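Visitor: Sequence and predicted structure below; questions after.
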Amino acid sequence: MPLTIKTSSTTECDFAEWSINKKNRAKLVEVIAYLYLRQEENAQRVINALEPRRRVSKGRVVQNVVRKLTAPRAEDVDLLRSGTDAEKEAAKKRIRTSIIHRDGLLFQHISWVAARMALPNCYMTAPHVRQADKGFDGFIVELDGGGHEIKRIVLCEDKASKSPRSLISSSVWPEIGTILSGDRDDEILADLVTLLKSIPDIDPETAVDEVFWEGVREFRVAVATGEDQRKAGNFLHIIAGFEAVAGGSLQSRTAGVLPFDDVRKGLAHLAGEVAAKVGEIAGV
């Protein structure tokens, strides 16, 4: 499988530590490459150990994908070396932002793979196309046994950070609070209807009208970070407070952490591999 997922149950949530090893790294790179190319079916075929179907990428899709996987920009690196003091300072800020945006988008794709492995029969939104998109990072919908009613809706938040605990506390927990207060219901409805339209035998408007939103709502928080954030042999401190913020049953809260020796270097290396694989798939 593309990722190794080691699960454990805590009082906060159903928790998992993810890992990439040499044996499955090439498969993960291939899955992510197809996702960036907006070929979700081929990504799923790779996960299922099936041969991908040949598809020709249109327009400048390949060039745009490689650009999103590349950070920092060469022109900013040049300015940082030889620009004026003002140009160097501006380039430094752009470099930092470009790396954060690249890593955030890349980790959303990794998180999609982990979710697909954990819930192979569910319906999911594809990873974002644009970097630094606002709003939720993804939705997962699970239907009942008959495939006609919504069993649960999972809202996903994905973060890649060198200091994940402060980010979770300052950003993710408050955002979950706005969801629980109903302040985001219109956004949720818009994204949910779009996803439901892709599900066979489901009338999206009827499904949304009939579902009791508060009763089926769940949360999933995923984090990429460095090994230096491991404490007492685990990363549970990162998601401390999940229960207090989100409430609900234990099963309604899920979290995953993917550690790297160095999160920025690790994601940069992976981004380079994915960019190369995108070119290989496209034949360029």
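Guide: Here it is on my side, so go on.
Visitor: can we go C-alpha only for contacts and neighbour counts from here?
Guide: Will do.
Visitor: need the contact list for the residue minimising distance to the centre of the chain.
Guide: Using C-alpha atoms, centre = their mean, the residue of the chain that lies closest to the mean C-alpha position is residue 108, 2.0 Å off. Residue 108 makes contacts with 127, 128, 137, 158, 159, as judged by C-alpha atoms under 8 Å, 6 or more residues apart in numbering.
Visitor: Quick one, which of these are buried?
Guide: Neighbour counting with 16 or more other C-alpha atoms under 10 Å marks 127, 128, 137, 158, 159 as buried within these.
Visitor: try this one next to it:
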Amino acid sequence: MTLSLTPIEHGDLCHGWTWTIDDEDLLAERVARIVLGQYRHVAKILSGAGLPGPAANAEQANAAIKQLTLADGADPWHRDGWLFQAISWIAAHQQPSASLTRMPHIRKADKGFDGMQLSLDAHGTSVTAVVIFEDKATDNARDTIRDDVWPGIVALEKGERLNELSQEVSGMLDARASVDPLFDLDNAIANTLWQEVRRYRVSITIGDTHNSEAARAALFKGFDESAPGAAKRRRADTIYLPTMRSWMAGFADRVIDKIKVVAGV
């Protein structure tokens, strides 16, 4: 495994996982394939398939390397955010809580939802859970959660962005219908009770300040107020990166090296 996921509970506040990187080299290779557009291969590998990786050409490699290369004087936020979203997508596949996972973003500054998973009922006739990802690579975990994540979740709870959410879910179900001719896409959408199915998965980088169980619980204070209801609606994941920006810079370089190997350039 590229990551180890350790479950952790915080009573009625939330549940979730802490991530630990087991093999940074392998993680970089899988992120490299995601940025090359080979996410389907990565998904198959994470599901246990032993398949050789597809090749890439020089044009694909150059585009991927450009995406991970900062211009002189540019802030690393978008690059680091995209890298973290790719890692989050891998973690979601290692500990899936749903039957369908949306493909990862390929653009650094995509304004859509960070990620999404769906669960269907036993008959496949309706959506029972829509898990919305909030992925944050930051040096200020509590400020980011309090000032950015919670307001966004509150807005979703009020029904804002429901048109975007409906379109994302429809697209994911459409992909399911394309490989299952018996799947009734329109019925699944019609039977979705939007107010009841929304769940949230907040994943964030942490440093020394929040690297304990008590501090981690304090980090997610207010989750139950932002998304009230059963604790299963609130998933909170963390990864300990005490020097996050410098780690991301080194990891980006390692991913670029992997891209070159895959493409043979």
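Guide: Yes, it's here. All values reported here derive from a predicted model rather than from experimental measurement.
Visitor: Show me what the residue nearest to the centre of the first structure lines up with in the second structure.
Guide: With TM-score structural alignment as the criterion, residue 108 of the first structure lines up with residue 85 in the second structure.
Visitor: now residue 210 of the first structure
Guide: When the second structure is aligned by TM-score structural alignment, the residue opposite residue 210 of the first structure is residue 191.
Visitor: The residue lying closest to its match once chain neighbours are set aside - how many residues pack around it?
Guide: In space, and not counting its chain neighbours, residue 191 of the second structure is closest to residue 126: 5.2 Å by C-alpha to C-alpha, 6 or more residues apart in numbering. Other residues near residue 126 of the second structure number 20, with proximity taken as other C-alpha atoms under 10 Å.
Visitor: Residue 126 of the second structure corresponds to which position in the first structure?
Guide: With TM-score structural alignment defining the correspondence, residue 126 of the second structure maps onto residue 149 in the first structure.
Visitor: pretty sure the residue nearest to the centre of the first structure is in a strand, no?
Guide: No. Under DSSP: H, G, I helix; E, B strand; the rest coil, residue 108 of the first structure sits outside any strand and is assigned helix.
Visitor: follow-up on the earlier one: next up, the contacts around the residue nearest to residue 191 of the second structure.
Guide: 120, 187, 188, 189, 190, 191, 192.
Visitor: Please repeat the previous calculation with a cut-off of 10 Å.
Guide: By C-alpha atoms under 10 Å, 6 or more residues apart in numbering, the contact list for residue 126 of the second structure reads 119, 120, 184, 185, 186, 187, 188, 189, 190, 191, 192, 193.
Visitor: Quick check: it vs residue 245 of the second structure, distance?
Guide: 42 Å (C-alpha to C-alpha, to the nearest Å).
Visitor: and what of residue 38 of the second structure?
Guide: As judged by C-alpha to C-alpha, residue 38 of the second structure and residue 245 of the second structure stand 26 Å apart.
Visitor: how close does residue 201 of the second structure sit to residue 133 of the second structure?
Guide: Taken as C-alpha to C-alpha, the span from residue 201 of the second structure to residue 133 of the second structure is 5 Å.
Visitor: got any residues that touch both of the two?
Guide: Common neighbours of residue 201 of the second structure and residue 133, using C-alpha under 10 Å, 6+ apart, are 92, 115, 116, 117, 235, 236.
Visitor: who touches the alignment partner in the first structure of the second one in this structure?
Guide: In other words, residue 115 of the second structure. Using TM-score structural alignment, the partner of residue 115 of the second structure in the first structure is residue 138. Applying C-alpha under 10 Å, 6+ apart to residue 138 of the first structure gives the contacts 108, 111-112, 124-128, 154-158, 191-192, 220.
Visitor: next one: residue 268 of the first structure
Guide: Here residue 268 of the first structure is in contact with 69, 70, 71, 99, 102, 103, 106, 262, 274 (criterion: C-alpha under 10 Å, 6+ apart).
Visitor: wait, residue 143 of the second structure sits on residue 204?
Guide: No. Look at residue 143 of the second structure against residue 204 with C-alpha atoms under 10 Å: they stay out of range, at 11.6 Å.
Visitor: out of the two, which sits in the busier spot?
Guide: More neighbours surround residue 204 than the other of residue 143 of the second structure and residue 204, with 26 against 12 (other C-alpha under 10 Å).
Visitor: Shouldn't the more buried one be within a strand?
Guide: Yes. Judged by three-state DSSP, residue 204 of the second structure forms part of a strand.
Visitor: now it: how far from residue 10 of the second structure?
Guide: Counting by C-alpha to C-alpha, the separation of residue 204 of the second structure from residue 10 of the second structure is 16 Å.
Visitor: do the same with residue 242 of the second structure
Guide: Applying C-alpha to C-alpha to residue 242 of the second structure and residue 10 of the second structure gives a distance of 23 Å.
Visitor: same deal with residue 173 of the second structure?
Guide: Look at residue 173 of the second structure and residue 10 of the second structure: by C-alpha to C-alpha, they are 33 Å apart.
Visitor: With neighbour numbers in mind, choose between these two.
Guide: Using other C-alpha under 10 Å as the criterion, residue 173 of the second structure and residue 10 rank with residue 173 on top: 22 against 16.
Visitor: Enumerate every residue touching that one.
Guide: The neighbours of residue 173 of the second structure, taking C-alpha under 10 Å, 6+ apart as the test, are 100, 102, 118, 120, 127, 167, 183, 184, 185, 186, 188, 189.
Visitor: Which members of those residues are classed as buried?
Guide: Buried by 16+ other C-alpha under 10 Å: 100, 102, 118, 120, 127, 183, 184, 185, 188, 189, out of these.
Visitor: Greatest separation within those residues: which pair is it?
Guide: Spatial extent of these (C-alpha to C-alpha) is set by the pair 102 and 184 at 18.9 Å.
Visitor: okay if I get the contacts of residue 108 of the first structure as JSON lines plus distance to residue 237 of the first structure and secondary structure?
Guide: Shown next, in JSON lines, are these (distance: C-alpha to C-alpha, whole Å; DSSP: H, G, I helix; E, B strand; the rest coil):
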{"residue": "127", "distance to residue 237 of the first structure": "27", "secondary structure": "coil"}
{"residue": "128", "distance to residue 237 of the first structure": "28", "secondary structure": "coil"}
{"residue": "137", "distance to residue 237 of the first structure": "22", "secondary structure": "coil"}
{"residue": "158", "distance to residue 237 of the first structure": "17", "secondary structure": "strand"}
{"residue": "159", "distance to residue 237 of the first structure": "15", "secondary structure": "strand"}
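Visitor: Closest one of the residues you listed to residue 53 of the first structure?
Guide: Of the contacts of residue 108 of the first structure, the one sitting nearest to residue 53 of the first structure (C-alpha to C-alpha) turns out to be residue 127, at 20.3 Å.
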